[in-house]
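K.L.:
Have a look; sequence and predicted model below, questions after that.
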Amino acid sequence: MPLRMRLTAVTLDCADPERLARFYRQATGLALHPGSTSDFAGLTHEDGLFIGFQRVDDYQAPRWPDQTVPQQIHLDFSVDDLDEAEALLLEAGADKPDHQPGGDRWRVFTDPAGHPFCLTRR
């Protein structure tokens, strides 16, 4: 019988946890965790999911799609309207790489710390 596990947290390395928490808070609407500091910030969802952002000295951002510095983690989010979500994310500080392998099925972005993430239609 397989062990039944439930994902409760994801933590991203970065140079500036507060900045990355602000970006994902604006993008997702998740609540800032009350214990957030300049070295470790977090966001929480009502279902208990926690997204953490931890300061790492000499952090090197991923170079997606180039793998000279691998992507380290990859998050996927579903949205109702790809164009609307893209505009909001770019305004919030995301970048959209030229390389877009998903065609019209999904779009790849990078957060302010360089981590790639994708948007798909809900």
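P.N.:
Okay, I see it.
K.L.:
use CA for all of it now, contacts and neighbours both
P.N.:
Noted.
K.L.:
quick one: the helices in the protein?
P.N.:
17-28, 82-92 (DSSP state H).
K.L.:
Which of the ones you listed sits closest to Gln72?
P.N.:
helix 17-28 (15.6 Å; CA to CA).
K.L.:
tell me the angle that closest one makes with helix 82-92.
P.N.:
160 degrees (axes from the mean of the first three to the mean of the last three CA atoms, to 10 degrees).
K.L.:
Use this one as the comparison:
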Amino acid sequence: MRHMKLREITLDCPDPLALAAFYQQATGLTPHPASDAEFAALVTGGDGLALGFQRVDDYRAPRWPDQTVPQQVHFDFEVDDLDEAEADLLELGASKAAHQPNEGRWRVLTDPAGHPFCLLKG
């Protein structure tokens, strides 16, 4: 098999610029200058990996842990302090999922478009 390099992970959403702004504030990644209302991206810098956000008409947010609308993808972010990171992200517009399977080790939040993601104790 040929070597493949992962270049981008793209999330469906109703508002690419708003979701890119949330993740930019949460991660410190750099907005791509060609971002617009249909597709926005954040870039990591040296490795060339980008996080993309594409507009989808009639977008339906994932339901977690219910699979009525599957989560499709989720991120895990390592943090130093779960409580502090959770508070910061809630202030940025994230929501805390009602179901928390192991709140002492990780927290399940959802971004403003409803995608679940986890904070892991570093």
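P.N.:
It's in. Remember, predicted model here, so these are calculated numbers, not experimental data.
K.L.:
on that earlier part again, just say which of the helices of structure 1 is most tucked in.
P.N.:
helix 17-28 (a mean of 19; mean count of other CA atoms under 10 Å).
K.L.:
Mean deviation, that one versus structure 2?
P.N.:
Once fitted to structure 2, helix 17-28 of structure 1 is off its aligned match by 0.4 Å on average (mean CA distance after the TM-score superposition for structure 1).
K.L.:
Find me the equivalent region of that helix in structure 2.
P.N.:
The alignment of helix 17-28 of structure 1 onto structure 2 (TM-score structural alignment) spans residues 16-27.
K.L.:
next one: stretch 57-68 of structure 1
P.N.:
By TM-score structural alignment, stretch 57-68 of structure 1 lines up with residues 57-68 in structure 2.
K.L.:
how about the helices of structure 1, which one is nearest Asp98 of structure 1?
P.N.:
helix 82-92 (13.7 Å).
K.L.:
Could you name the helices and strands sitting against the closest one?
P.N.:
Under the contact definition 3 or more CA pairs under 8 Å, 6 or more residues apart in numbering; DSSP states H and E, helix 82-92 of structure 1 sits against helix 17-28, strand 116-121.
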